[in-house]
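Enquirer: predicted model follows, preceded by the sequence.
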Amino acid sequence: MNDAPATPIGRSLSPGELVTVMSHFHRAEIARMAGWRDRIDRTSNWAITVVAAMLSVSLSTASAHHGVLLFAMLLVLLLLWIEARRYRFFDVYRARVRQFERHYFAQIFSPQPDFASDWLLILGESLRAPKFLVSQRVALARRLRRNYIHMMLILLLAWILKLSTPSLIDQGVPAGFVGTLRQTVSAAALGPIPGYVIVVAIAVLYAGLFAAAFLTPGDDGELSFGDVHV
C-alpha cells in the first residue's frame, strides 16, 4: 500500500487558505505581544510599589536612614533593566502585528493604489531567524522616558527632602530646613563614605540617566509611524 504523496510545505495557497493562515497567525502574534506587554506592566507595578513603600518607610519616621532611599534607587534601576529586556521581546511581536495592520488590514479598509512593500518577505525572515529590533540601550532609554525617569525623580526629591529637613533625620529637632549646604552634604554620609562622595555619585547617576533618556536616538522603526506607542 503506497502512502499518499506529501504536500510541499511551500506550495501556493488558495485565497481562502491564505486568509485563514493570515488570520490565525495575526491572532497568535497578538496573544504573544499581549503576554509580553503584561510582563512589562507587572515590572512597572513592582517599581511603583517599591517607590511607595520606601517613601513611606523613609519619610514616616526620623529614625529611618536616608540610605533607604538610595537602596530604593538601586531596586528601581534593577527593575528598569529587567523591563528593558522584556520590552525588547515585546517590540519584536509588536512589529509583526503592526506589519499586518499597516500593510494588510489598512490596505483592505483604505486602499492606496500606488502602495508597495516587501513586508511579507521581512515577516518571513523574522520568523526564520528572529532578531531583536532594538538594543538594550535603546530599550532602557524608551522605558526611562515612559515611566522610570519620573520614579527616579520622585526618589531624588524625597532624598533631598530627607537630608535638608532636620526633623526627618534626628528626633527632637524642630521642623525646618538645614542652615547651610555643608550640613546637607554632611548628612548624606553613608557609613565611612563621606557625604560629598555620595552627593557626587548621585549627581553622576542622574546625569547619566537624563543623557540616556533624552540623548539616545532610537525612535525609529514602528515608533516612526503615528503617535500611539508603548
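Expert: Structure received.
Enquirer: from here on, contacts and neighbour counts on C-alpha atoms
Expert: Will do.
Enquirer: which residues touch the spatially most central residue of the chain?
Expert: Centroid check for the chain by Cα atoms, centre = their mean gives Arg143 as the closest residue, at 2.8 Å. Contacts of Arg143 were listed using Cα atoms under 8 Å, 6 or more residues apart in numbering, and they are 80, 83-84.
Enquirer: mind putting those in a markdown table, distance to Ile108, neighbour count and secondary structure included?
Expert: Formatted as a markdown table, the contacts of Arg143 follow (distance: Cα to Cα, whole Å; neighbours: other Cα atoms under 10 Å; DSSP: H, G, I helix; E, B strand; the rest coil):
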| residue | distance to Ile108 | neighbour count | secondary structure |
| --- | --- | --- | --- |
| Leu80 | 39 | 24 | helix |
| Glu83 | 35 | 22 | helix |
| Ala84 | 34 | 24 | helix |
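Enquirer: quick one on the thing from earlier: helix/strand/coil for the residue nearest to the centre of the chain?
Expert: At Arg143, secondary structure determined by DSSP: H, G, I helix; E, B strand; the rest coil is helix.
Enquirer: let's bring in a second one:
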Amino acid sequence: MTTPPEDFDPESPAEREVAGEAATDRSDFLSLMGHAYRGELGRTTAWRTRIDRTTNWAVVLTATLLTWAFSGDSRPHYVLLVGMGMMVVFLGIEARRYRIYDVWRSRVRLFEENVFANALDPEGAEQPNWRELLSEDLREPTIKTPTREAIARRLRRVYAPLLSVLLAAWVIRLTVFGDPSKGPVGTAAVGGVPGTAVLVIVGLFYVGVVVLVLWPASRQAKGEFGEESDTDTWR
C-alpha cells in the first residue's frame, strides 16, 4: 500500500477539487468514465439479480400451491386465495426493487448512448447536456419510475400470468372439485364470509389488475427493451 506524500493535505481546497481537473483533460476524463461505467453496471447487475430472485420466489410459490391444492379432494380452496395475496406482496417488493434498479440502469444507458455509441459511430451525443444530467443525478439521485408504472410493468411481465393461473386453478377448485350440494357460490365461502362476498372481492381485485395492465401511460423507465412505440426519456 502506497503512502501519500508528506505534503498531501486532503483538506486543502486544491485537493478537494482535484477531480475537477479531469473535466478539462481528455485522457483523464475518458479513464474516469470507464471506471464510472463499470461501477454503475455492477450496481445494475446486482439489482437485476434481486428482481429475478423475487420472481423466482413467486414462481416457486405458485407451483407449490397448485401442487398442494390439487393433491387431494379435501384441500381447501382458500389456500389459492392466500397465494393471490402473497403474489401481491411479492409484486410490491419487486416493484420497489424495479424502481431502484432503474436508477442505475438509466445511468448506464446515459453512458452507452452518449459515450460508447458515439465512440463507435460518431454521429453526435443523444443528449448534448449528458454530462450535466449525469452530474445532477450523481449529486441528487432520484427515483425516475413512478410506482404505478413499476407495478404495471411487473404485472405485464410476470405477475399477471401467475395471478391468472391462480384464478383459473381457484375456479376449477370451486366447480370441478367443489361440493355439488352447495354449488360454486356456496363452496367459495371462507369461514363466516359468504361465497358471494368472496366472489365479489376476488372479481374486484382482478378488475384492478386488468386496469393496471391495460391503462395507457407514457413510459418513464429508461433503457429497457420494449416495443417500438416505447420512448426512452430521462427524468
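Expert: Alright, I've got the coordinates. Computed from a prediction, not measured in an experiment: that's the story for all the values here.
Enquirer: what TM-score do we get after superposing?
Expert: Once the chains are overlaid, their TM-score stands at 0.87 when taken by TM-score structural alignment, normalised by the length of structure 1; 217 aligned residues with a Cα RMSD of 2.3 Å.
Enquirer: nearest to Asn147 of structure 1, of the contacts of Arg143 of structure 1?
Expert: Within the set of these, Leu80 lies nearest Asn147 of structure 1; the separation is 9.2 Å, counting by Cα to Cα.
Enquirer: ok, the aligned residue in structure 2 for that closest one to Val79 of structure 2 distance?
Expert: In structure 2, the position corresponding to Leu80 of structure 1 is occupied by Leu91, as judged by TM-score structural alignment. From Leu91 of structure 2 across to Val79 of structure 2, the span is 18 Å (Cα to Cα, to the nearest Å).
Enquirer: picking that back up, just checking, the match of Leu80 of structure 1 touches Ile151?
Expert: Yes. Applying Cα atoms under 8 Å, one finds Leu91 of structure 2 in contact with Ile151, separated by 7.0 Å.
Enquirer: preserved in structure 2, out of the contacts of Arg143 of structure 1?
Expert: Taking both residues aligned by TM-score structural alignment, their matches' Cα atoms under 8 Å as the threshold, the shared contacts between this structure and structure 2, drawn from the contacts of Arg143 of structure 1, are 80, 83-84.
Enquirer: switch those residues over to JSON lines; also include distance to Met54 of structure 1.
Expert: What follows is the kept ones among the contacts of Arg143 of structure 1, written out as JSON lines (distance: Cα to Cα, whole Å):
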{"residue": "Leu80", "distance to Met54 of structure 1": "17"}
{"residue": "Glu83", "distance to Met54 of structure 1": "20"}
{"residue": "Ala84", "distance to Met54 of structure 1": "23"}
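Enquirer: next one: the aligned partner of Val108 of structure 2 in structure 1 from Leu133 of structure 1, what distance?
Expert: Using TM-score structural alignment to pair residues, one finds that Val108 of structure 2 aligns to Val97 in structure 1. Using Cα to Cα, we find Val97 of structure 1 at a distance of 14 Å from Leu133 of structure 1.
Enquirer: between the two, which one's more packed in?
Expert: Looking at Val97 of structure 1 and Leu133 with other Cα atoms under 10 Å, you find the greater number of neighbours at Val97, namely 20 against 15.
Enquirer: buried set for the helix or strand where that one lies?
Expert: Secondary structure assignment for Val97 of structure 1, by DSSP states H and E: helix 67-100. When neighbours are counted by 16 or more other Cα atoms under 10 Å, the buried residues of helix 67-100 of structure 1 are found to be 69-70, 72-73, 75-77, 79-100.
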